[in-house]
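S.K.: sharing a model prediction with you, sequence too.
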Amino acid sequence: MKKFPILILLLTFGVLSNVDAQWTEAGNYVTLSSSSKNVGIGIAAPTYKLEVNGPTKIFGGQELQIDNADISFLFHDPGDIIYSMGVDVSDSRKFKIGNGAGIGDNTFFTMTTDGKIGIGESSPNAKLEVNGNQRITNEIRFKNTTTLKGLVWGASNWTATYSRVDDYGGNLYVMTDDYFYLAGINSSTGAPGNKTLTANTATGTVGIGTETLDPAFKLLVNGKIKAEEIQVVVDVPADYVFEDNYYLKPLAEVEAYIKEKHHLPGIPSADEIKEQGWQVGEMNNKLLEKVEELTLYMIELKKENEEMRQEIDQLKKKIK
């Protein structure tokens, strides 16, 4: 038996007779209320223009078209609205999902007509904009042929202070126009803990174990350094000592200087070292200078000893 012609007949009869028409079969029924003009499918007393109690299916190739100022669907338990979903015509025809009775009430998902999605953000300015905490259990992968990709913190117009982590040519860049910190984390609050590394990207200075940076030094370390090898570049090596025009102070002059100053000529005093520190490159070169001067003094002493030995040998021969 075909149900639809009978259904149409019953609905027509109900409208014409100005009484409620009802079709039942195995406990299911269709109701047309002549007073409210509401239609119910699977419900005896519909309170909306169309109210369906049961699964609903629209076959492929067909469409469900709704024309209204604000287009919405409400999903709820009886008397308790759970979610609202629809198009907010008054707000640039954005598609919204919320947990209020109307479109725009307690909205947590927004999609604009040009494909931008906001979660917790009603006016997204990017393909995906999230206002709130996120948790991702798997990887985040960026695929972009432009130079602007990666993770960005700050204003979207690139004019204010911002930071960025990005990949360029297979190299990872951590970029900021202010200070960069590598720090521990407070496990209770999530706030930064002690700063292990501090970098000023404007001056190119780095501090390890200290936040106080000095633009005169590229690296400041508050603590001990252990290394297998350190290479220090010196502009003028100490080999100038062996040049013919180098003035090698007589030992008597060196002795007088030591008695007066209590340190070697050309070497900082103990007070100067305490105040200014030990400049590794400069001081190593000065120490090498003193070693080379000592070598020259030893060569001179050896010559003097040879001359004295010859004179002593000659005196011994005369005595014999």
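M.R.: Received, thanks.
S.K.: hey, let's count contacts and neighbours off CA atoms from now on
M.R.: Noted.
S.K.: which strand or helix spans Val165?
M.R.: Using DSSP states H and E, Val165 sits within strand 162-168.
S.K.: what's the single longest helix in this protein?
M.R.: Determined from DSSP state H, the single longest helix within the chain is helix 280-319.
S.K.: for that one, which positions count as buried?
M.R.: Glu282, Asn284, Asn285, Lys286, Leu288, Glu289, Lys290, Glu292, Glu293, Tyr297 (16 or more other C-alpha atoms under 10 Å).
S.K.: strands of the stretch 51-200 of the chain, start to end?
M.R.: For the stretch 51-200 of the chain, strands defined by DSSP state E, counting those that start in this stretch occupy the ranges 70-77, 80-88, 94-98, 107-111, 117-119, 128-130, 151-154, 162-168, 171-176, 179-185, 192-200.
S.K.: export those to a markdown table and tack on mean neighbour count and distance to His263?
M.R.: Shown next, in a markdown table, are the strands of the stretch 51-200 of the chain (neighbours: other C-alpha atoms under 10 Å; distance: least, C-alpha to C-alpha, whole Å):
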| stretch | mean neighbour count | distance to His263 |
| --- | --- | --- |
| strand 70-77 | 15 | 90 |
| strand 80-88 | 18 | 86 |
| strand 94-98 | 23 | 81 |
| strand 107-111 | 21 | 76 |
| strand 117-119 | 22 | 72 |
| strand 128-130 | 16 | 67 |
| strand 151-154 | 13 | 56 |
| strand 162-168 | 16 | 51 |
| strand 171-176 | 12 | 47 |
| strand 179-185 | 15 | 42 |
| strand 192-200 | 16 | 38 |
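S.K.: can I get those strands in JSON lines with distance to Ile312?
M.R.: Shown next, in JSON lines, are the strands of the stretch 51-200 of the chain (distance: least, C-alpha to C-alpha, whole Å):
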{"stretch": "strand 70-77", "distance to Ile312": "120"}
{"stretch": "strand 80-88", "distance to Ile312": "116"}
{"stretch": "strand 94-98", "distance to Ile312": "112"}
{"stretch": "strand 107-111", "distance to Ile312": "107"}
{"stretch": "strand 117-119", "distance to Ile312": "103"}
{"stretch": "strand 128-130", "distance to Ile312": "98"}
{"stretch": "strand 151-154", "distance to Ile312": "86"}
{"stretch": "strand 162-168", "distance to Ile312": "79"}
{"stretch": "strand 171-176", "distance to Ile312": "75"}
{"stretch": "strand 179-185", "distance to Ile312": "73"}
{"stretch": "strand 192-200", "distance to Ile312": "69"}
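S.K.: below is an additional structure, to be compared with the one above:
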Amino acid sequence: MIKTYVTLIALVLACNSSYAQFSTAVLGNTTTNDNVGIGTQTPINKLSVLTNNLGGISIKGNSGTYQGSDFFIGRTSTSPVVGYSPCIQFGEESTIYGALIQSHQGQFQFFNAAESGWHESLRITAGGLVGIGTSTPDCSLTVNGSFKVFTNNNSNYFLYNAADVVLKFSERGTGGRAIVHDFDNRLTLNYNGDFTGGTLLGKYAFFTENASGTSFLSNGNLAIGTTNAHGFRLAVNGNIRAQEIKVEAGPWPDYVFKPTYKLPSLTSVKAYIDKNQHLPEMPSKTTVAKNGVKLGEMNKLLLKKVEELTLYLIRQQEEIEKLKSAVNKKYRANN
């Protein structure tokens, strides 16, 4: 095998260095000046090989492990080559060590030998699109399967494995599954809390989870410590601590102090309490246990009751003053 390589190289070098000033035709092979032609009498390169449709240059081993085609360049109709396209082949398909590069209609195709035959591993289209694992790329780079991009000896990487996007930047932590196409056709960010610092959306929308519960944002409603906001803009399963809470509620019950307001008599109020065991207009114990309390509405009702109570006290004081005046008047009359 080595002898074959040496002989071919020596032939090329000899032709290149001799600058022969003659032309000899033997079975279609010609040497003209410093060019060598095989199958042509007008070689235009240092070595020109002319075939009709098929054929080319090949180097083969002739015995044992190295028997078979080691290198071929030219045209062939053997699958997977299409339409006698020019190709370069290394090794044989049957050895599973083979590889083949083909140029067809402006595109490059790269094949690897496998047990089931040639397998196309990469294609570059005439338009410059690159496909890995696919023969029909539709983007600048189309990959059929998983792919990984890494730096710093694999310490930092981007990985896509058909369902998950995994990120890691070693200087900031272990990273993990950043984006997952989850069950129930759900998009999951920070799957299973792989990013232990939580999830930040934009600049201020931050979500984290721990043993006390999970925060959710759905349909514009925020649920904290629960998965169901029950239609409220904010639902919290637990205690809330705040420096101030502003509730916009109206109309405010100052109308109680207007002269036209009809203050219920204490007799009617007592009758209502005896029957229902709570003040008029106030929610019952059962209602509160079931639906909770609306802070704005409850504050209005409480203020209304305080204002009504104030009117009762004012009227009572007026009655007391009248009684005191009558008693004093009678006392003076008797003394």
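M.R.: All right, it came through fine. Predicted model only: the values in this text are computed from it and were never measured.
S.K.: do you know the score for how well these two fit?
M.R.: Once superposed, the chains reach a TM-score of 0.54 (TM-score structural alignment, normalised by the length of the first structure), with 236 aligned residues with a C-alpha RMSD of 4.8 Å.
S.K.: circling back: spatially, which two of the buried residues of helix 280-319 of the first structure are the most separated?
M.R.: For the buried residues of helix 280-319 of the first structure, the maximum inter-member distance is 22.7 Å, found between Glu282 and Tyr297 (C-alpha to C-alpha).
S.K.: on that earlier part again, how much does the longest helix of the first structure stray from the second structure?
M.R.: Compared with the second structure after fitting, helix 280-319 of the first structure deviates on average by 2.6 Å (mean C-alpha distance after the TM-score superposition for the first structure).
S.K.: now name the helix or strand holding the equivalent of Ala223 of the second structure over in the first structure.
M.R.: Matched by TM-score structural alignment, Ala223 of the second structure corresponds to Gly207 in the first structure. Assessed by DSSP H and E, Gly207 of the first structure sits inside strand 205-208.
S.K.: helices of the second structure, start to end?
M.R.: 2-18, 266-276, 285-291, 295-334.
S.K.: Ile73 of the second structure is nearest to which of those?
M.R.: Using C-alpha to C-alpha, the nearest of the helices of the second structure to Ile73 of the second structure is helix 2-18, at 14.9 Å.
S.K.: ok, back up a step: out of the strands of the stretch 51-200 of the first structure, the one nearest Phe13 of the first structure is which?
M.R.: strand 70-77 (30.9 Å).
S.K.: which other helices and strands contact the closest one?
M.R.: strand 80-88 (3 or more C-alpha pairs under 8 Å, 6 or more residues apart in numbering; DSSP states H and E).
S.K.: quick check: the closest residue to Ala21 of the first structure other than its chain neighbours vs Val221 of the first structure, distance?
M.R.: Nearest residue to Ala21 of the first structure in three dimensions, chain neighbours excluded: Gly14, at 4.3 Å (C-alpha to C-alpha, 6 or more residues apart in numbering). Plainly put, Gly14 of the first structure is 91 Å away from Val221 of the first structure if you go by C-alpha to C-alpha, to the nearest Å.
S.K.: higher neighbour count, the two?
M.R.: More neighbours surround Gly14 than the other of Gly14 of the first structure and Val221, with 18 against 14 (other C-alpha atoms under 10 Å).
S.K.: test my guess that the more buried one contacts Lys37.
M.R.: No: look at Gly14 of the first structure against Lys37 with C-alpha atoms under 8 Å: they stay out of range, at 10.9 Å.
S.K.: please say which position in the second structure Arg309 of the first structure maps to.
M.R.: Aligned partner of Arg309 of the first structure by TM-score structural alignment: Lys324.
S.K.: ok so, going back, OK, contacts around the match of Ala223 of the second structure?
M.R.: Applying C-alpha atoms under 8 Å, 6 or more residues apart in numbering, we find Gly207 of the first structure in contact with Leu197, Thr198, Ala199, Leu213, Leu219, Leu220, Val221, Asn222.
S.K.: switch the cut-off to 6 Å
M.R.: Gly207 of the first structure sits next to Leu197, Thr198, Leu219, Leu220, Val221 when contact means C-alpha atoms under 6 Å, 6 or more residues apart in numbering.
S.K.: before we move on, what about Glu51 of the first structure?
M.R.: Contacts of Glu51 of the first structure (C-alpha under 6 Å, 6+ apart): Gly40.
S.K.: now do the longest helix of the first structure against helix 251-261, angle only.
M.R.: For helix 280-319 of the first structure against helix 251-261, the angle by axes from the mean of the first three to the mean of the last three C-alpha atoms, to 10 degrees is 130 degrees.
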